[in-house]
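Enquirer: return a 3D structure for these sequence lines:
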Amino acid sequence: MNSLQGKTAIVTGASTGIGATIAKELAKEGANVVLAARRLEKLDDVKSEILKITNNNVKVIAIQADMSVQSDVNQLAEKALAELGNVDILVNNAGQMLTSTIRSGQVEEWEQMIDVNIKGVLYGIHAVLPSMLSQSSGHIINIASVSGHEVTKTSTVYSATKYAVRAISMGLEKELARTGVRITNISPGMVDTDLNRNSAWNDRKMLEATDIAKAVVYAVTQPDYVNVNEITVRPVSSDSARVLRFYK
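Expert: Presented below is the predicted three-dimensional model:
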């Protein structure tokens, strides 16, 4: 039997990249998966891929949701519970990486990052936490970034949002001690996705989305008494790139 058989996982930002790959890896472990993102047609593609690779042995639901809109997030959790009966894992993966310098004055882009990267994480936790507490089990995975550990001259606002994700993870772990609900913060370095592929910072081997998905699987498949609080996943440094710091 697969290690996550009978479990249900919600994965946000699941239409492409890291989120889609996380959803596939969780499904391979036997989890039923609820895919959430703004682009429903992309979610349907991911759903078809998951059903194919699992030989239709898991349930997959695709739900259009904007994580910056609380009513969307609440409906996401409600539909997951109504159709699958329980929510055991939430992967807060949806994120925005836009213009991050203060001097740019791109207030609208800052607001988008704050709305998705911080408020979206809080909305997701708020939506699933009551059911997790009632069943005395659950696992919340927050995807942060190495930019939540280090700030460059071009990452100020983005880094601030990812620092916030880490703070939420650390505080929530303490709030939920002895409840049966576990919290893991995962901070990826530069990952080879559409978002980063054309970046000027890609002069060394980037991580694969699978590397982050495997970290998620590692955390959620530990024994119930083990809580993996923090995972940082970086590319191996080279001499020419060691001084550089990377966004997710």
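
Enquirer: CA only for contacts and neighbour counts going forward, please
Expert: Fine.

Enquirer: can you pull the contacts of residue 73?
Expert: Shown in contact with residue 73 (CA atoms under 8 Å, 6 or more residues apart in numbering): 65, 66, 67, 123, 124, 127.

Enquirer: then residue 93?
Expert: Counting by CA under 8 Å, 6+ apart, residue 93 touches 11, 12, 13, 14, 18, 19, 142, 143.

Enquirer: circling back to that earlier point, using JSON lines, lay out the contacts of residue 73 together with secondary structure, distance to residue 6 and neighbour count.
Expert: Listed next are the contacts of residue 73 as JSON lines, based on DSSP: H, G, I helix; E, B strand; the rest coil; distance: CA to CA, whole Å; neighbours: other CA atoms under 10 Å:
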{"residue": "65", "secondary structure": "coil", "distance to residue 6": "24", "neighbour count": "22"}
{"residue": "66", "secondary structure": "coil", "distance to residue 6": "27", "neighbour count": "20"}
{"residue": "67", "secondary structure": "coil", "distance to residue 6": "26", "neighbour count": "29"}
{"residue": "123", "secondary structure": "helix", "distance to residue 6": "25", "neighbour count": "21"}
{"residue": "124", "secondary structure": "helix", "distance to residue 6": "21", "neighbour count": "25"}
{"residue": "127", "secondary structure": "helix", "distance to residue 6": "21", "neighbour count": "19"}
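
Enquirer: let's have these in CSV, adding distance to residue 200.
Expert: Formatted as CSV, the contacts of residue 73 follow (distance: CA to CA, whole Å):
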residue, distance to residue 200
65, 31
66, 29
67, 29
123, 33
124, 32
127, 38
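
Enquirer: so which of those comes closest to residue 152?
Expert: Ranked by distance to residue 152 (CA to CA), the contacts of residue 73 are led by residue 67 at 26.6 Å.

Enquirer: burial count for the nearest residue to that closest one once chain neighbours are set aside?
Expert: Among residues not flanking residue 67 along the chain, residue 120 sits closest, at 4.7 Å (CA to CA, 6 or more residues apart in numbering). With neighbours defined by other CA atoms under 10 Å, the count for residue 120 comes to 24.

Enquirer: likewise residue 200?
Expert: For residue 200, the count of nearby residues is 7 (other CA under 10 Å).

Enquirer: re earlier: so which of the contacts of residue 93 are in helices?
Expert: Among the contacts of residue 93, the ones falling in helices (DSSP state H) are 18, 19.

Enquirer: go through the protein and flag its longest helix.
Expert: helix 156-175.

Enquirer: sequence B follows; please return its structure for comparison with A:
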Amino acid sequence: MTPSTGHKVVLITGASSGIGEATAKLLAERGHHVVLGARRTERLKGLTENIQTAGGSAEYHPLDVTDAEQMRVFVDAARSRHGRVDVLVNNAGVMPLSKLEALRLDEWNRMIDVNVRGVLHGIAAALPVMQAQHHGQFVNVASIGAHQVSPTAAVYCATKYAVWAISEGLRQEVGGDIRVTTICPGVTESELAESISDPVGREEMRTYRSVAIPASSIGAAIAFAIDQPAEVDVSEIIVRPTASHA
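Expert: I've put the predicted structure just below:
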């Protein structure tokens, strides 16, 4: 069994910015080895170097979570190098908001591919490894949108509810060896809003994001769940601004 505290091998998708980047820095500071995956390898390289310069342990690999084979290689590389995979943080996500009547099918499909299939690809790659080693933890980043729906966010919220449902189903299936945590951030400082091309959705998000918490707050919640004793499964954490009404 992996120790409940101390050094763990933690894989993080979508690690080049926002919640993924903040989580990587915090976990490395706490003595975990972080394996970083994202498409923007130059940013991953810089983040890895910064972590190492600060005394932490990190490596990075190119990763597009919509490609199941890339995800398998990402997980297998970590297992081959370190002998185990203790945690997979399924964090990669996109949020191009728009009203349904805008009929932005390409953006809907992109959200489904990244936000839902990306998580499923992570589970498919890491679950056999964790089952074979008889321990492990999935941390799936959903959203406050998994619990409430707002205009322009119907498809995004649907994908995040899917993450919540998949996580709960996985938790019930895996038994006592593997932990499953769902993290539901409220409004958080990140680059997600930059993917909004629809003017109505962009304006809606500008108003919604008038109060936001730093990405490090979500990283702290993830660290809390990871650092619990092996017999403690923190199933879900909702983290949002104190001043948020939603």
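
Enquirer: TM-score for these two?
Expert: Put the two chains on top of each other and the TM-score (TM-score structural alignment, normalised by the length of structure 2) is 0.90; 235 aligned residues with a CA RMSD of 1.8 Å.

Enquirer: of the contacts of residue 93 of structure 1, closest to residue 98 of structure 1?
Expert: residue 13 (15.7 Å).

Enquirer: which pair of the contacts of residue 93 of structure 1 spans the longest distance?
Expert: Across the contacts of residue 93 of structure 1, the longest distance by CA to CA is 13.7 Å; it joins 14 and 142.

Enquirer: more neighbours: the two, which one.
Expert: Taking neighbours as other CA under 10 Å, residue 14 of structure 1 and residue 142 compare with residue 14 leading, 30 against 26.

Enquirer: contacts only, for the closest residue to that one other than its chain neighbours.
Expert: Excluding the flanking residues, the one nearest residue 14 of structure 1 by CA to CA, 6+ apart is residue 20, at 4.4 Å. The contact partners of residue 20 of structure 1, by CA under 8 Å, 6+ apart, come to 13, 14, 46.

Enquirer: show me which strand runs longest in structure 2.
Expert: Criterion DSSP state E: the longest strand present in structure 2 is strand 178-185.

Enquirer: show me what it packs onto, helices and strands only.
Expert: Packed against strand 178-185 of structure 2 by the contact rule (3 or more CA pairs under 8 Å, 6 or more residues apart in numbering; DSSP states H and E) you find strand 136-141, helix 154-174, helix 215-226, strand 236-239.

Enquirer: which of those sits closest to residue 112 of structure 2?
Expert: Proximity to residue 112 of structure 2 (CA to CA) singles out helix 154-174 among those, at 6.2 Å.

Enquirer: mean per-residue distance, that closest one to structure 1?
Expert: Helix 154-174 of structure 2, aligned to structure 1 and superposed, deviates on average by 0.4 Å (mean CA distance after the TM-score superposition for structure 1).

Enquirer: measure residue 178 of structure 2 to residue 135 of structure 2 for me?
Expert: Distance, residue 178 of structure 2 to residue 135 of structure 2, by CA to CA, to the nearest Å: 5 Å.

Enquirer: tell me where structure 2 has strands.
Expert: Going by DSSP E, structure 2 shows strands at 9-13, 33-38, 57-62, 87-90, 136-141, 178-185, 236-239.

Enquirer: average distance between the first one and structure 1?
Expert: After superposition onto structure 1, strand 9-13 of structure 2 sits on average 0.3 Å from its aligned residues (mean CA distance after the TM-score superposition for structure 1).

Enquirer: and the angle for that strand with strand 136-141?
Expert: Orientation check (axes from the mean of the first three to the mean of the last three CA atoms, to 10 degrees): strand 9-13 of structure 2 against strand 136-141 gives 30 degrees.

Enquirer: can you point out the buried residues in strand 9-13 of structure 2?
Expert: 9, 10, 11, 12, 13 (16 or more other CA atoms under 10 Å).

Enquirer: give me the residues contacting it.
Expert: With contact meaning CA under 8 Å, 6+ apart, strand 9-13 of structure 2 is reached by 20, 24, 32-38, 63, 65, 75, 78, 82, 84-92.

Enquirer: just the buried subset of those, written out for ChimeraX, thanks.
Expert: This is the ChimeraX syntax for the buried subset of those, where burial follows 16+ other CA under 10 Å:
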select :20,24,32,33,34,35,36,37,38,63,65,75,78,84,85,86,87,88,89,90,91,92
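
Enquirer: centroid-nearest residue for structure 1?
Expert: residue 93 (2.1 Å; CA atoms, centre = their mean).

Enquirer: what separates it from residue 238 of structure 1, distance-wise?
Expert: Using CA to CA, one gets 28 Å for the distance from residue 93 of structure 1 to residue 238 of structure 1.

Enquirer: same question, residue 201 of structure 1
Expert: Separation of residue 201 of structure 1 from residue 238 of structure 1 (CA to CA): 13 Å.

Enquirer: higher neighbour count, the two?
Expert: Ranked by neighbour count (other CA under 10 Å), residue 201 of structure 1 and residue 238 place residue 201 first, with 15 against 12.

Enquirer: residue in structure 2 paired with that one?
Expert: Here residue 201 of structure 1 is matched to residue 207 in structure 2, going by TM-score structural alignment.

Enquirer: against residue 190 of structure 2, how distant is that match?
Expert: From residue 207 of structure 2 to residue 190 of structure 2 the distance is 15 Å (CA to CA).

Enquirer: now for the residue nearest to residue 3 of structure 1 when sequence neighbours are not counted, how many residues are close by?
Expert: Nearest residue to residue 3 of structure 1, sequence neighbours excluded (CA to CA, 6+ apart): residue 29, at 5.7 Å. Neighbourhood size, residue 29 of structure 1 [other CA under 10 Å]: 19.

Enquirer: contacts only, for residue 29 of structure 1.
Expert: Contacts for residue 29 of structure 1 (CA under 8 Å, 6+ apart) come out as 2, 3, 4, 5.

Enquirer: same thing with residue 189 of structure 2?
Expert: 18, 212, 213, 214, 215.

Enquirer: how close does it sit to residue 210 of structure 2?
Expert: From residue 189 of structure 2 across to residue 210 of structure 2, the span is 10 Å (CA to CA).

Enquirer: equivalent analysis for residue 237 of structure 2, please.
Expert: Relative to residue 210 of structure 2, residue 237 of structure 2 is positioned 22 Å away (CA to CA).

Enquirer: so those two - more neighbours on which side?
Expert: Counting neighbours by other CA under 10 Å for residue 237 of structure 2 and for residue 210 shows that residue 237 has the greater number, 20 against 9.
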